[in-house]
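**Q** pasting the sequence and the predicted coordinates here, then a few questions.
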Amino acid sequence: MGRKKGRVKIGPRWSIGVLALWMGLWMRPVLALEAGPLVYDPNRAMNGYTLAGTVGSVTTPPVVVLLDMAGNLVNQWMATGIPAKFLPGGRILARTSLASEEIAFVELDWNGHTVWSLPIFMDHDFEREGNPVGYYAPGADFVANGKTLLMTLEERTVPSISPFPLQDPVLYEFFYDGAWTGFMWRGSDHFEEFGFDDAAKAAIAERGGDYLHMNTVSLVGPNEWYEQGDARFHPENIILCSRHGNFVVIIDRATGAVVWRIGPEFRKDQPEHPIGQLLGPHHAHIIPKGLPGAGHMLIFDNGAPSGYGGFGGYPKYPGRRYSRVVEFDPTTFRVVWEYRADRKSETPFKSMAMGSAQRLPNGNTLITFPNQVSTYPEQGRLVEVTAGGAVVWDLWLQWNQVPVTPYRAYRVPPEWLPAGINPAGYLPWSQTLGP
């Protein structure tokens, strides 16, 4: 197999109109925040720069931005952040703009120049060799010119699943020169391993389309469970998260088989019951070695309508009125930490779609919840909370007074910026964290 190529067809009227609007917006400042963060405690926050990839809309073009803790714009890239990830030295990995006729997955330098690309549609997530989750962890160093594991979508009809075409999640791995490594995994080939009951299978058969909506690809990474002899947690095994199916799986890198799973149901008679029912989950990953909570799984649980097999087929569950971030032991399913805003909060913690959570070296957690469904509809919010649940940084994203929707955000250590660039003067994390 050679390189895979994806194309998105955009009609001329739509393309010209949206591109003209976006060009006009690009002539104005990006993310013109009227005020800084609503909350910022520099003594308890993990001071650094925040990379936020946005999805764009008819009124706001997709853009990837780097912000300091005060919300000031440090840099920006014209790319689609679904997601975007930061590499040491000031490069990012992202997808080209949705307005582009040719979709590609690219590596851009600090000045926005393309230094590497793959002519493939990257869907929702990827990982670059050397780091299992795509964010800072001690010793998890990206490999220069390393391999890239990514997910894409391919249309496929599988009569045993549905008579309608499926948007099938497929994983590929590529060398830096663009050659395929030979690794490929296809969701429909493992349909019977996802735990769907007969009612759920019937609902999927009636829908077809984006039946799984996988949104996360991460590696298990080095961990204590594998060191203790549990082969399910081999560092090269892969974690996938299904938003529509309400499940998370670990697949064996060598065979492709599902070797660990939670969901789709979390009934009292199931071992994963202590976690609680996942509803439209995102960004499931194992916290890397060297960070507080290492070896635990961290998930952004949206609480959104989701799941198959209900009275109307889909969604089975109408959703909750709150989102949460949940951390648990993947061997016992014991919940060790959970965050959701107080029920009486003026800014309740709720996002119907997307979302992420990053464990920071000081034990805090950076949370992205893209749309707020009450006071500020569709407005993106980035929050850093302590292990005790205290909010120490809280930033709303706006674009010239228009709400912006971030897909996922990552806190970046200042030493990852290009040499000589540290406009806010933050101390390197290597100095603030000690030996």
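**A** Here it is on my side, so go on. None of the values given here were measured: they were computed from a predicted structure.
**Q** only C-alpha atoms for contact and neighbour calcs from this point on.
**A** Will do.
**Q** how about Trp116, what does it touch?
**A** Residues in contact with Trp116 (C-alpha atoms under 8 Å, 6 or more residues apart in numbering) are Val106, Glu107, Leu108.
**Q** which one of these is nearest to Gly36?
**A** Each of the contacts of Trp116 was scored against Gly36 by C-alpha to C-alpha, and Leu108 proved nearest at 27.7 Å.
**Q** I figured Gly320 hits Asp301, correct?
**A** Not quite, residue 320 is Arg, not Gly. No - look at Arg320 against Asp301 with C-alpha atoms under 8 Å: they stay out of range, at 10.1 Å.
**Q** Glu155 - how many residues pack around it?
**A** The number of residues packed near Glu155 is 12, by other C-alpha atoms under 10 Å.
**Q** nope, Asp394 is what I meant
**A** 20.
**Q** please apply the same query to Glu415.
**A** Glu415 has 19 nearby residues by other C-alpha under 10 Å.
**Q** wait, a helix at it?
**A** Yes - counting by DSSP: H, G, I helix; E, B strand; the rest coil, Glu415 is located in a helix.
**Q** for the stretch 201-350 of the chain, which segments count as strands?
**A** Counting by DSSP state E, counting those that start in this stretch, the stretch 201-350 of the chain has strands at residues 214-219, 238-242, 247-251, 258-262, 282-286, 297-301, 324-328, 335-339.
**Q** and His296, how far from Asp123?
**A** Taking C-alpha to C-alpha, to the nearest Å as the criterion, His296 is separated from Asp123 by 25 Å.
**Q** which one's more surrounded, these two?
**A** For His296 and Asp123, the more surrounded residue by other C-alpha under 10 Å is His296, and the numbers stand at 26 against 22.
**Q** leaving out the residues flanking it, which one is nearest to the more buried one?
**A** Among residues not flanking His296 along the chain, Asp329 sits closest, at 4.9 Å (C-alpha to C-alpha, 6 or more residues apart in numbering).
**Q** quick check: the one you found vs Glu155, distance?
**A** Here Asp329 is placed at a distance of 36 Å from Glu155 (C-alpha to C-alpha).
**Q** the closest residue to Leu153 other than its chain neighbours: how many residues sit nearby?
**A** Once its chain neighbours are removed from consideration, Leu153 has its nearest residue in Pro169; the separation is 4.8 Å (C-alpha to C-alpha, 6+ apart). Here the count is done by other C-alpha under 10 Å, and Pro169 has 22 residues near it.
**Q** here's the one I want to compare it with:
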Amino acid sequence: MNLRSFFVACLFLIPAFAAEPAPGLNLFSPNSETTTYLMDNDGNIVQTWESAYRAGLIAYLLDNGNILRAGKINDPYFDGGGAGGIVEEITPEGEVVWSFELTEFVGLLHHDIEVMPNGNILMIAWELISEEEALAAGRTRANLGAGEIWADTIIEVARNGSGGEIVWRWRVWDHLVQDVAERRPNFGNPADNPRRIDVNYLGSGRTDQADWNHSNGIDYNADLDQILVSVRNFSELWVIDHGTTTEEAATGSGGRYGHGGDLLYRWGNPAAYGRGTVDDQILFVQHDAKWIPEGYPGAGNILVFNNGDGRPDGDYSSVDEFTPAMRPDGSYITPITRAFGPRAPVWSYTGSPREAFYASFISGAQRLSNGNTLITDGPAGVFFEVDAEGNEVWRFAYGSNVFRVHRHEAL
């Protein structure tokens, strides 16, 4: 059976509902492959792109017909889940016309990237923090079983010929709080400092795990000049101000919203900053948080794939949409003692029964222009589309791990 026949054979026929699938082409890059596919809703492959690297993990289709794709290099030091290392622009003929590897500091690109309206690219990277640096910042030795920390950083890369240069940077390590060592920096009660990140909070991480935050998704809102990050190990979404200089981004003042690089907003797990317990937790090792674009149903809300691993009421996944507690000027309501709102999503999708839909890692969701939601069950390599009532209107099974699929409706 050839590749095209295989895809068609894997396309499940779905009974007709009132809602129809949104038209367009679906881009996906299987985790274990060097090929990226563009597929129509009938399962026909209309374009492929070849790379020398396996996915690392995401690919995006550009207006010129090329793709911007993260690849996984063989890095002997950083080998955590979602490891990448290189970002390439690849033509349909397989020519690499642009690439970027991180060389400015000891670290590695991972998981996701985001193309900005000006053509620059936001990238997530691990940054190596030594045991000595971690202890000096108030990390306890009991939480340093790995002997070091891979803290996340976000870089903005501008194209410079066939390569790129870092023109802006934000670091987790610049925005810490700790309550165990009064004479060390950043001492304070995390509950009194909700814009800062508790250096001893592990969440779903382990004491012997260097990959501390494990951010797995990034999005950019040009109108607000804000960056949204999905932080898996904290089971939280963070929003930071991009309207800062790199120098301001290392502090807690300045920028468009006056808080420098401190968190503007966080949601999903109040226990991460001492304002709740597991009973208040909403997100569980989530992926693929993004703002719903203008002109789409739910515009301005945030959509996220809530993997659900570790829920107190059982392991099941959901896709959740919520309205962030935002003021008209783009700033966020920060309660004095309570958790950041809202208390619950405005829309959710779960399986029926709910345990029937469970993807413990990777995966994603995309709001479509007709109000439907395209969902990626990443571990199973299954893509499906549901309407606002949760009725399934389209399904495709690829059959191996896929980080996430994206439908391009304008093509």
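**A** Arrived safely. Computed from a predicted model, the values in this text were never measured in an experiment.
**Q** so who does Gly389 of the first structure touch?
**A** With contact taken as C-alpha under 8 Å, 6+ apart, Gly389 of the first structure is in contact with Tyr339.
**Q** sorry, that was for Val229 of the second structure
**A** Ser215, Asn216, Gly217, Ile218, Asp219, Leu237, Trp238, Val239, Ala289.
**Q** what of Ser188 of the first structure?
**A** Shown here is Ser188 of the first structure, whose contacts under the criterion C-alpha under 8 Å, 6+ apart are Val158, Ile161, Asp168, Pro169.
**Q** can you do 10 Å?
**A** Each residue near Ser188 of the first structure by C-alpha atoms under 10 Å, 6 or more residues apart in numbering is listed here: Arg156, Thr157, Val158, Ser160, Ile161, Leu166, Gln167, Asp168, Pro169, Val170, Tyr211, Leu212.
**Q** to which residue of the second structure is it aligned?
**A** For Ser188 of the first structure, the aligned position in the second structure is occupied by Trp173, per TM-score structural alignment.
**Q** including secondary structure and distance to Phe333 of the first structure, could the contacts of Trp116 of the first structure go into JSON lines?
**A** Supplementary listing: those in JSON lines, determined by DSSP: H, G, I helix; E, B strand; the rest coil; distance: C-alpha to C-alpha, whole Å:
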{"residue": "Val106", "secondary structure": "strand", "distance to Phe333 of the first structure": "37"}
{"residue": "Glu107", "secondary structure": "strand", "distance to Phe333 of the first structure": "37"}
{"residue": "Leu108", "secondary structure": "strand", "distance to Phe333 of the first structure": "39"}
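**Q** and in the second structure, which of the residues you listed remain?
**A** Listed in the original numbering, these still in contact in the second structure are Val106, Glu107, Leu108 (both residues aligned by TM-score structural alignment, their matches' C-alpha atoms under 8 Å).
**Q** next, count neighbours for the closest residue in space to Thr365 of the first structure that isn't next to it in sequence.
**A** Setting aside the residues directly before and after it, Thr365 of the first structure is nearest to Arg359 in space (C-alpha to C-alpha, 6+ apart), at 4.6 Å. Residue crowding around Arg359 of the first structure was assessed by other C-alpha under 10 Å; the count is 25.
**Q** residue in the second structure matching Arg359 of the first structure?
**A** Mapped onto the second structure by TM-score structural alignment, Arg359 of the first structure lines up with Arg367.
**Q** so its match touches Gly298, yeah?
**A** Yes - at 8.4 Å, Arg367 of the second structure and Gly298 qualify as touching, with contact defined as C-alpha atoms under 10 Å.
**Q** pretty sure the residue nearest to His296 of the first structure contacts Ile262?
**A** No - the pair Asp329 of the first structure and Ile262 does not pass the contact test of C-alpha under 10 Å, sitting 11.9 Å apart.
**Q** more neighbours: the two, which one.
**A** Higher neighbour count among Asp329 of the first structure and Ile262: Ile262, with 23 against 18, using other C-alpha under 10 Å.
**Q** which of the contacts of Trp116 of the first structure has the most neighbours?
**A** Scoring the contacts of Trp116 of the first structure on neighbours with other C-alpha under 10 Å, the highest-scoring entry is Leu108 at 24 neighbours.
**Q** corresponding residue for that one in the second structure?
**A** Aligned by TM-score structural alignment, Leu108 of the first structure pairs with Ile90 of the second structure.
**Q** could you do Met122 of the first structure as well?
**A** Mapped onto the second structure by TM-score structural alignment, Met122 of the first structure lines up with Leu109.
**Q** any idea which element its match lies in?
**A** When secondary structure is defined by DSSP states H and E, Leu109 of the second structure falls within strand 107-115.
**Q** remind me what that strand packs against, helices and strands.
**A** Taking 3 or more C-alpha pairs under 10 Å, 6 or more residues apart in numbering; DSSP states H and E as the contact definition, the neighbouring helices and strands of strand 107-115 of the second structure are strand 54-61, strand 67-72, strand 85-90, strand 96-101, strand 121-130, strand 148-160, strand 215-221.
**Q** what residue is smack in the middle of the first structure?
**A** Most central residue of the first structure, judged by C-alpha distance to the mean C-alpha position with C-alpha atoms, centre = their mean, is His283 at 4.7 Å.
**Q** how close does Lys147 of the first structure get to His244 of the first structure?
**A** In this structure, Lys147 of the first structure and His244 of the first structure are separated by 29 Å, where distance is defined by C-alpha to C-alpha.
**Q** again with Met46 of the first structure
**A** 33 Å.
**Q** please tell me how far the match of Arg359 of the first structure sits from Asp387 of the second structure.
**A** For Arg367 of the second structure, the distance to Asp387 of the second structure equals 10 Å [C-alpha to C-alpha].
**Q** with Ala397 of the second structure instead?
**A** Distance of Ala397 of the second structure to Asp387 of the second structure, given as C-alpha to C-alpha: 19 Å.
**Q** okay then, goodbye and thanks.
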